[in-house]
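Chemist: This is a predicted model, with the sequence first.
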Amino acid sequence: MASDLKIALVGNPNTGKSTLFNLLTGLNQKIGNFPGITVDKKTGYCKLPDGKQATVIDLPGTYSLYPKSKDESIVFQVLADQKNPSHPDLIILVADATNLRRNLLLYTQVADLGLPVILALNMTDMARKEGIEVDVDLLSERLGVQVVAISARANAGLDQLKLAIGNRTSVPTQVAGADMHALAPEAVSKAKSVLSSDRDYFAMQLLHQHQHLDTLTGEEHGKLEKIKTETGFESSKLQAAETIARYRYLSTVMTGLIKDTGAARKFVFSDKLDAVLTNKFSGFLIFILILFFIFNSIFSWSSYPMELIEGSFAWLTNYGHQHLPDGVLTNLFLDGIVAGLGGIVIFIPQIAILFAFISILEDTGYMARVTFMMDKIMRKFGLSGKSVVPMIGSLACAVPSIMSARNIESWKDRIITIMVAPLVSCSARLPVYTLLISLIIPNKHIFGFINLQGLTLMGMYVISISAAILVAFVMKLVIKAKEKSYFIMELPVYRMPRWKNVLFTMYEKSKTFVFEAGKVIIAISIVLWVLATFGPPGRMDQVDQKYARIEAAKDSLQISTLERDKAAERLENSYAGILGQTIEPVIKPLGFDWKIGIALITSFAAREAFVGTMATIYSVEGGDAQATTIRSKMLAAKDANTGLPIFTFATGFSLMLFYAFAMQCMSTVAVVFRETKSWKWPMIQIVYMTGMAYIASLIAYQLLK
């Protein structure tokens, strides 16, 4: 899409930058209150008052142009490199009006790069509530830059910001900060000559971190390294000296700029809540109670809509068999596609409830407190507090969570986080858990309000998180690294959740789950139906001939029973049946039969394929005529040798443990390879997780059977 202007949004984490991006572009995106949620730059388009169109790029939040993590390095690459396709014509620096001095440090660095800047002073409504008034005109005069007071959450000041964009200049007008040339005059002068640049700060930045710019030639990289050696350029000392110089400059800027009206003490409400919610005793207790409430609600609130969806698909299947002509296409559509898709759609209510709670916890600022509380515990097990962000994110999906691990500075902490994040139970495991729990755990309440199924579900999540922490501890001892990690985090103030954002998250995540999982499920269901319907001609002919002889001497009631027996025997002799029986000796000690074995194989494409596979297998098999839903068919399933139910408590719990630990997600394998640039780590991940799954299932089944 063609545009007349390219704008980059830059700012510290938690300044409302992504909220402003949504307002400017009209794009709805996920917004979090803690660092790590915005990993890559996001792009949208904005219509300006003069009729022109601007491309808006939302860059990751950063406290400084000196990157401490991979996602922060994106900001420097985009702003400093004129050859970068995202290099902007204008920068909007979003600053938090309640913490202006710290935010202006980044502003002075960005301004010194020599690009036009507009300063968007966000959260001005919150600042007023806290008794802080900023003289916007005086700030604009001192910095020599347009300053616009806005409130992105309240959608205030957006028109004025767009007018400021329209009044922009093509050359920078802002006042430079501290004198960077004076910090390292010889090195800066030589670097400017190499780079053919007249910008002191640009030259200094490249001396600090030229390795982040891929567009520099090998010769230029070599010359810059040589300059650093010849001039004794000490990066860490000069960065510290620069920060001191910039804060001295900001002291003059801030003089008389902020008026404290005394209306309220800053963050008084947040401070009182934090005293309770981040306390090492009450904080953890409250967190456990919140988790219990969430998982209890997932079962309690979703039961009616799930029954409605389940009944609708059962009716559709029966109606189709009654009114559509018999044949291969009808069976493929009803017993393959509809059955497989129905096994996924039924879980939309639970997925929506889970993501609604996650969105509320993020929006209110509570998730950041959980990260803060977990830091000390995580460090004992080889992780940092920032590892909590990917691990909590893995409750939704491991793929974006692994990408958000770029926010972790320590290579060792980052690798360990990537390796254990898939162990945390994601939304793809939720359909498997809920289906199996509904089969083996009675729908009862203890103490009148605690749902036993919800308690079991919470237990599965606790098991997965505990396993991730224990594996991290082992990897801490195995993986060696010299650098030390640290954890710096700004806790956002508490806010009411944006209900529109919560509803959109429920809709968007449910839609993504259905469409992304649905594509896989439909493909697997079609292939599986073919494999379960057809088999080697000789074996299938023998089954048909056997039952043809028997049917000739039976009455209609017996023939109805024989048809189900025939369908079961045809399935057993199909290609799918042969495949399942081939691996059955390996999985038999876990309590799994060959039908479950087929589901284990298909689940390596995506975990949620288990439900679709079971629906397709039992639809093809036939079975109890009274069983119309996937759950009722699985409940009615009997072991051909013993006559006992297949899905006993021992088998169900063993199967849940297998899915809790096994690496059954090709997307996760792909993203681990992309993030580590090596097949070594994903292969280790597949081996250790599959091994854990097998051993845990084996022990569970053998003890419980």
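Modeler: Structure received. Numbering: from 1, shown residues only.
Chemist: okay, CA-based contacts and neighbour counts for the rest of this
Modeler: Will do.
Chemist: buried set for the host helix or strand of Ala275?
Modeler: Using DSSP states H and E, Ala275 falls within helix 268-277. Across helix 268-277, burial judged by 16 or more other C-alpha atoms under 10 Å covers 270, 274, 277.
Chemist: Which parts of the stretch 151-300 of the chain are strands?
Modeler: Applying DSSP state E, counting those that start in this stretch to the stretch 151-300 of the chain gives strands spanning 258-260.
Chemist: The stretch 301-450 of the chain too?
Modeler: Assigned strands in the stretch 301-450 of the chain, in chain order: 445-446, 450-451 (criterion: DSSP E, counting those that start in this stretch).
Chemist: Those strands: which one's closest to Thr38?
Modeler: Proximity to Thr38 (C-alpha to C-alpha) singles out strand 450-451 among those, at 36.1 Å.
Chemist: tell me what that closest one is packed against?
Modeler: Contacts defined by 3 or more C-alpha pairs under 8 Å, 6 or more residues apart in numbering; DSSP states H and E place strand 450-451 against helix 282-323.
Chemist: Report the angle between the helix it packs on and helix 268-277.
Modeler: Between helix 282-323 and helix 268-277, the angle comes out at 90 degrees (axes from the mean of the first three to the mean of the last three C-alpha atoms, to 10 degrees).
Chemist: Now do helix 282-323: which elements does it pack against?
Modeler: In terms of contacts (3+ C-alpha pairs under 8 Å, 6+ apart), helix 282-323 is packed against helix 268-277, helix 339-345, helix 348-364, helix 366-380, strand 450-451, helix 452-478.
Chemist: Quick one: list the elements packing against the longest one.
Modeler: Where contact means 3+ C-alpha pairs under 8 Å, 6+ apart, helix 452-478 is packed against helix 282-323, helix 411-420, helix 430-440, helix 649-661.
Chemist: got another, please set it beside the one above:
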Amino acid sequence: MSAAPVAAELRVALAGNPNVGKTSLFNELTGSRHKVGNYAGVTVETREGAVAARWQPTRSVTVVDLPGTYSLTPVSEDEAVAFRCLHGDEGPPPDLIVLVVDAANLARNLYLAMQLCELGRPLVLALNMMDVAAEAGVPVDAAALARALGVPVLPTVARTGEGIAALVAEICRFGQVPWDMAEVRGRLFGTPLPAGLAALPPARARWLVAAQASETLGLTGATAEERAALAGVDAGELRALAAALVIGRYAEVDRALAQIGHRGGERAPAMDRSARIDRVLTHRVWGLLIFLVVMALLFQSIFAWAEPLMGVIEAAIAWLSGQVKAGLGPGLFTDLLTEGVIAGVGNVLVFVPQIALLFLFIGLLEDTGYMARAAFLIDRLMARVGLHGKAFVPLLSGYACAIPAILGTRTISSFRDRLVTIMMIPFMSCSARLPVYVLLISALFDGEARVGPFTQASLVLLAMYVLSTVSALAVGAIYKRTLLRSPTPALVLELPPYRLPRVRNTLLQVYDRTADFVRDAGTVILAMTVVLWALLSFPRPPEAVRAGDPVELVAALESPIEHSLGGQFGKLIEPALTPMGQDFRMGVAIVGSFAAREVFVSTLGLVYGIEADDEDNQPLRQALREAKAADGRPRYSPLSGLALMVFFVYACQCMSTLAVVRRETRSWRWPLLMFVSMTALAYAMAVGVFQVGRLLGY
């Protein structure tokens, strides 16, 4: 049987409410691995991909994943992105819209379907989460819904791939099936419009009414002719008309639900179970305590489970360095490989197991729906200090990386509230800080000491994350009451039902995120390491003994790197570092970390690699633990390590974050304020911790 001829390329937009599985469906259709989460606000910009060959499409299909939106009257930047794509304001509109709806929440999802029917673009409904609807006791008759709406309706379960093949086949039949929304559109367009607006295309006129009545940013796409038509309509009439249009859409939703016999008023058993669990997990007191215990267990497992593999990686790095030295012999190139590449990058790779475990546990908590409950708990506190309820989702993303978290603020409608959230995000302890924390904790704190069932190390790590979260909230409250004062918006947060995590997807996400970290180690960190190696190696100190020459007396140096450019700069800033308990070696590493926080670890690896004897290939953690000052006392203490970790909690040491803030705020004012204020606060807090600790006798 010969293959069907390939027709013209199709451009398909995936639209839908937040948290209905659009990104899961996009990943299945295209073979991508974009982040998904069991909470709203994960997707904030468009993504494109071709339908994968395994679905056997009969024509070329490009799929665009849009941010979630509840209606076509956008009230935030992410909804505006979806709006502009569907309307074709910034390019050709999609040939076909696939509206992804949550089968277990059909009544809420169909309002957007009615607006898309008004829009008049070819439409297919992907009735997603059919398994959840069946489990909840609210199964949906897809064929009956298709008759009620006049569009194809395909049942799917995006998490497992069920129904995707049929959906792709329906997409590829575009233009061949005479589905007609005329009956539904006729009822939706039944509400008469004023004369000036009646002359415009019906869908466009109704959007203008809604946009003008709610004064949202959606009106920015209106033409001069459309604005003139609106100007002739009384404001009160516009508001009444907008309300009538909304009532008409909901009436059509009710009609469609009644036509398919949908029992939308009954409470789903799955949500009943979730509600019973939530009585404990979202309790004002017990909920927060349980959340802290969960986080403590998470960090405890990170230390306990990752330690053996970290030891293996450290041993492998030491072995590799020894082999290179033995094979190449002494020389500048050998020093570059052993002291620069292997010691620098290798000491960052040591922390891959812990980073992978952190991503794994957070991914599982997200997939089950528990992180949405954590958002609810913190949202309650955020609302009390005047912060936007939607801010916690990007703040939560900040635990992984500040850059996508800042992009995630596009879900916030108010620019001032969005800016407050952007200024808070760098305080969240991202995964790049984890190697810094773990290095200092494992090197300077007693790994065997326990407090109840938890190790001292895990509790110190938990304390850094708690400190970062509390500090972010405090800073947000200050901005909200000073530079960015604005009313506190209402808290609206949708709690999804609890679900069993799909382990395969979570593991793929862990692999991708960990691979990104390793890729950074092999590119950005490697490049920085080579540059820093040169700065720490040249000029070299004068040799005390030369072959054939008498012994020359040379002024003793505390370290061979002191004579280098990097070492001289470290000694220059050492007086400013002493009050926070750090020496010039730490100063060099802190300065290097302004490019990326992980560079702190690689720079220390360079410093101690250059200072070490040729036969000494000890791990960096051991080198820090055993380092001695000139008077024979330990060079670093738990107190100095704690002060340095506090510095990294507050310091904005990531150039990429500042660049993204500049792009999102369209000004250098805010990234400069962020950098200066956070650096000053970090220094003051680190000095305070160290000096108070000394006064207390630590």
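Modeler: On my side now, so go ahead. Just so it is clear, the model here is predicted, and its values are computed rather than measured.
Chemist: returning to that earlier point: highest average neighbour count across the helices and strands packed on helix 282-323 of structure 1?
Modeler: Sort these by mean neighbour count, taking mean count of other C-alpha atoms under 10 Å, and helix 339-345 sits at the top with a mean of 27.
Chemist: centre of the chain versus it, how much separation?
Modeler: When C-alpha coordinates are averaged (C-alpha atoms, centre = their mean, to the nearest Å), helix 339-345 of structure 1 and its chain have centres 24 Å apart.
Chemist: Repeat that for stretch 404-411 of structure 2.
Modeler: Chain-centre distance of stretch 404-411 of structure 2: 8 Å, with C-alpha atoms, centre = their mean.
Chemist: Start and end of that stretch, how far apart?
Modeler: With C-alpha to C-alpha, to the nearest Å as the measure, stretch 404-411 of structure 2 spans 12 Å from end to end.
Chemist: cool, and stretch 395-412 of structure 1?
Modeler: So stretch 395-412 of structure 1: terminal residues 22 Å apart, C-alpha to C-alpha.
Chemist: For it, grab the matching residue range in structure 2.
Modeler: The alignment of stretch 395-412 of structure 1 onto structure 2 (TM-score structural alignment) spans residues 399-416.
Chemist: Next: stretch 115-124 of structure 1.
Modeler: Counting by TM-score structural alignment, stretch 115-124 of structure 1 pairs with residues 121-130 of structure 2.
Chemist: what comes up buried for the matching stretch?
Modeler: For stretch 121-130 of structure 2, burial by neighbour count (16+ other C-alpha under 10 Å) applies to 121-130.
Chemist: burial measure for whatever residue of structure 2 lines up with Gly36 of structure 1, as a count.
Modeler: Aligned by TM-score structural alignment, Gly36 of structure 1 pairs with Gly41 of structure 2. Using other C-alpha atoms under 10 Å, Gly41 of structure 2 has 23 other residues around it.
Chemist: Asn331 of structure 1: which of the strands of the stretch 301-450 of structure 1 is closest?
Modeler: Closest to Asn331 of structure 1 of those, according to C-alpha to C-alpha: strand 450-451, at 38.3 Å.
Chemist: Where in structure 2 does that closest one align, residue-wise?
Modeler: Counting by TM-score structural alignment, strand 450-451 of structure 1 sits on residues 454-455 of structure 2.
Chemist: chain center to that stretch, what's the gap?
Modeler: 29 Å.
Chemist: All the helices of the stretch 51-200 of structure 2, residue numbers only.
Modeler: For the stretch 51-200 of structure 2, the helices defined by DSSP state H, counting those that start in this stretch cover 77-87, 106-119, 130-135, 142-149, 164-172, 182-188, 195-198.
Chemist: what about the shortest one, how far off from structure 1?
Modeler: The superposed helix 195-198 of structure 2 is, by mean C-alpha distance after the TM-score superposition for structure 1, a mean 2.6 Å from where its aligned residues fall in structure 1.
Chemist: Then the second one?
Modeler: Relative to the matching residues in structure 1, helix 106-119 of structure 2 has an average distance of 0.9 Å after the fit, by mean C-alpha distance after the TM-score superposition for structure 1.
Chemist: which residues touch that helix?
Modeler: For helix 106-119 of structure 2, the surrounding residues in contact (C-alpha atoms under 8 Å, 6 or more residues apart in numbering) are 16-17, 70-72, 99, 101-102, 123, 181, 184-185, 188-189, 202-204, 249-250, 252-254, 257, 264.
Chemist: Show me what counts as buried in it.
Modeler: Going by 16+ other C-alpha under 10 Å, helix 106-119 of structure 2 has these buried residues: 106-119.
Chemist: Likewise for the fifth one?
Modeler: Within helix 164-172 of structure 2, the residues that count as buried by 16+ other C-alpha under 10 Å are 164-165, 167-168, 170-172.
Chemist: Just list the residues touching the spatially most central residue of structure 2, thanks.
Modeler: Geometric centre of structure 2, nearest residue: Ser397, 3.4 Å, by C-alpha atoms, centre = their mean. For Ser397 of structure 2, the contact set (C-alpha under 8 Å, 6+ apart) comprises 404-405.
Chemist: ok, now with 7 Å
Modeler: Counting by C-alpha atoms under 7 Å, 6 or more residues apart in numbering, Ser397 of structure 2 makes contact with Ala405.
Chemist: Likewise for the one 4 residues further on?
Modeler: For Cys401 of structure 2, the residues meeting the contact criterion (C-alpha under 7 Å, 6+ apart) are 430-431.
Chemist: and the gap between it and Glu162 of structure 2?
Modeler: Going from Cys401 of structure 2 to Glu162 of structure 2 by C-alpha to C-alpha gives 32 Å.
Chemist: repeat for Arg284 of structure 2
Modeler: Using C-alpha to C-alpha, one gets 39 Å for the distance from Arg284 of structure 2 to Glu162 of structure 2.
Chemist: in stretch 128-143 of structure 2, what's buried?
Modeler: Those would be 128-133, 136-140, 142, for stretch 128-143 of structure 2 by 16+ other C-alpha under 10 Å.
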